[in-house]
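Engineer: quick one, fold the following:
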Amino acid sequence: MQPFTEEIIEIIRSIPRGKVATYGGIAALAGNARAARQVVRVLHTFGSKEKLPWWRVISSKGTISLRPGHGYEEQRDLLEAEGVELGEAGRIDLERFLWEPDWLND
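Structural biologist: I've put the predicted structure just below:
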């Protein structure tokens, strides 16, 4: 496994219950702000195998990227079970629920 992939996995594992992170935000934390699609690939490839909390990763617009009937409902239900609220048009309030790692403020 490549170091960038390992970093993405560790960051996703670090997202706490009741918080979300964006694909681009995870890519930036891992060292390449332009690698949001790589985050998608890592989730697709390693999500189950590594038991990643995939449902905590959302779009930069604060929405679930999966389509209805293709995982949207499951992700919504998992987020809501953790207290993450989806507001108007299925949008999550990033000011309230976006995770920022403690080490960013060091």
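
Engineer: when you work out contacts or count neighbours from here on, use the C-alpha atoms and nothing else.
Structural biologist: Noted.

Engineer: next one: stretch 33-48 to chain centre, how far?
Structural biologist: Using C-alpha atoms, centre = their mean, to the nearest Å, the mean C-alpha position of stretch 33-48 is found 10 Å from that of the whole chain.

Engineer: buried sites along it?
Structural biologist: 35, 36, 38, 39, 40, 42, 43, 47 (16 or more other C-alpha atoms under 10 Å).

Engineer: how many neighbouring residues does the closest residue to the fifth one other than its chain neighbours have?
Structural biologist: Beyond its immediate neighbours in the sequence, the residue positioned closest to residue 40 (C-alpha to C-alpha, 6 or more residues apart in numbering) is residue 23, lying 7.0 Å away. The burial metric for residue 23, expressed as a neighbour count using other C-alpha atoms under 10 Å, is 24.

Engineer: residue 27: which element?
Structural biologist: Element membership of residue 27, judged by DSSP states H and E, is helix 23-30.

Engineer: helices and strands around that helix, which ones?
Structural biologist: Counting contacts by 3 or more C-alpha pairs under 8 Å, 6 or more residues apart in numbering; DSSP states H and E, helix 23-30 packs against helix 3-14, helix 36-46.

Engineer: this one as well, want them side by side:
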Amino acid sequence: MTVVQLSDFSKKVIETILKIPEGKVATYKQIAELAGKPQGSRGVSWILHSSSTKYKLPWHRVLNSQGKISFDIKSRNYQEQKKKLAKEGVVFDTMGKLDLKKYQWSKRPAQKRDRAQPRMFSKPDTR
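Structural biologist: Modelled structure (predicted):
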């Protein structure tokens, strides 16, 4: 049996997807950004494809950036994903799109502060 070592990115993606709350969705790009690789959307897709069952990922909560399910509308996977999201209270419009302003998970990557810039409202040096 071959043991595959997960990359740091894969581990972060899995951890992040497991945190998406019921009734909320995240985009592939959002997950990639939270995992530290803003350009890693395709990697997120591959991890979902290859690891959803093994890690019991709520794969149905990850959508494309337009708020649509990525599977073909006629596929069994599309129907299953839509059904799971509907069960959690997520509503799609007639075009198969959901309102990301309403349903998107609000989690965003932490902003790194540029150390060269002064802090606003910092206490003055009183030496």
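
Engineer: quick one: TM-score?
Structural biologist: The TM-score (TM-score structural alignment, normalised by the length of structure 1) is 0.93; 105 aligned residues with a C-alpha RMSD of 1.6 Å.

Engineer: quick one on the thing from earlier: the residue nearest to residue 40 of structure 1 -> structure 2?
Structural biologist: Counting by TM-score structural alignment, residue 23 of structure 1 lines up with residue 28 in structure 2.

Engineer: residue 3 of structure 1 now?
Structural biologist: Per TM-score structural alignment, the equivalent position to residue 3 of structure 1 in structure 2 is residue 8.

Engineer: what's near enough to touch its match?
Structural biologist: Residue 8 of structure 2 makes contact with no residue, according to C-alpha atoms under 8 Å, 6 or more residues apart in numbering.

Engineer: hmm, back to that, just the angle for the helix holding residue 27 of structure 1 relative to helix 36-46, thanks.
Structural biologist: Per axes from the mean of the first three to the mean of the last three C-alpha atoms, to 10 degrees, the angle that helix 23-30 of structure 1 makes with helix 36-46 is 90 degrees.

Engineer: helix 23-30 of structure 1 vs structure 2, average offset?
Structural biologist: Compared with structure 2 after fitting, helix 23-30 of structure 1 deviates on average by 0.5 Å (mean C-alpha distance after the TM-score superposition for structure 1).

Engineer: ok, the spatially most central residue of structure 1 - contacts?
Structural biologist: The structure's structure 1 has its C-alpha centroid closest to residue 57; by C-alpha atoms, centre = their mean the separation is 1.5 Å. Contact analysis of residue 57 of structure 1 by C-alpha under 8 Å, 6+ apart lists 12, 20, 21, 22, 23.

Engineer: could you find the counterpart of residue 19 of structure 2 in structure 1?
Structural biologist: Under TM-score structural alignment, residue 19 of structure 2 pairs with residue 14 in structure 1.

Engineer: please tell me how far its match sits from residue 7 of structure 1.
Structural biologist: 11 Å (C-alpha to C-alpha, to the nearest Å).

Engineer: same question, residue 91 of structure 1
Structural biologist: 27 Å.

Engineer: again, but for residue 81 of structure 1
Structural biologist: Using C-alpha to C-alpha, one gets 27 Å for the distance from residue 81 of structure 1 to residue 7 of structure 1.

Engineer: likewise residue 51 of structure 1?
Structural biologist: According to C-alpha to C-alpha, residue 51 of structure 1 stands 15 Å off from residue 7 of structure 1.

Engineer: try residue 61 of structure 1
Structural biologist: 23 Å.

Engineer: more crowded one of the two?
Structural biologist: Shown here are residue 61 of structure 1 and residue 7; by other C-alpha under 10 Å, residue 7 has more neighbours (16 against 12).
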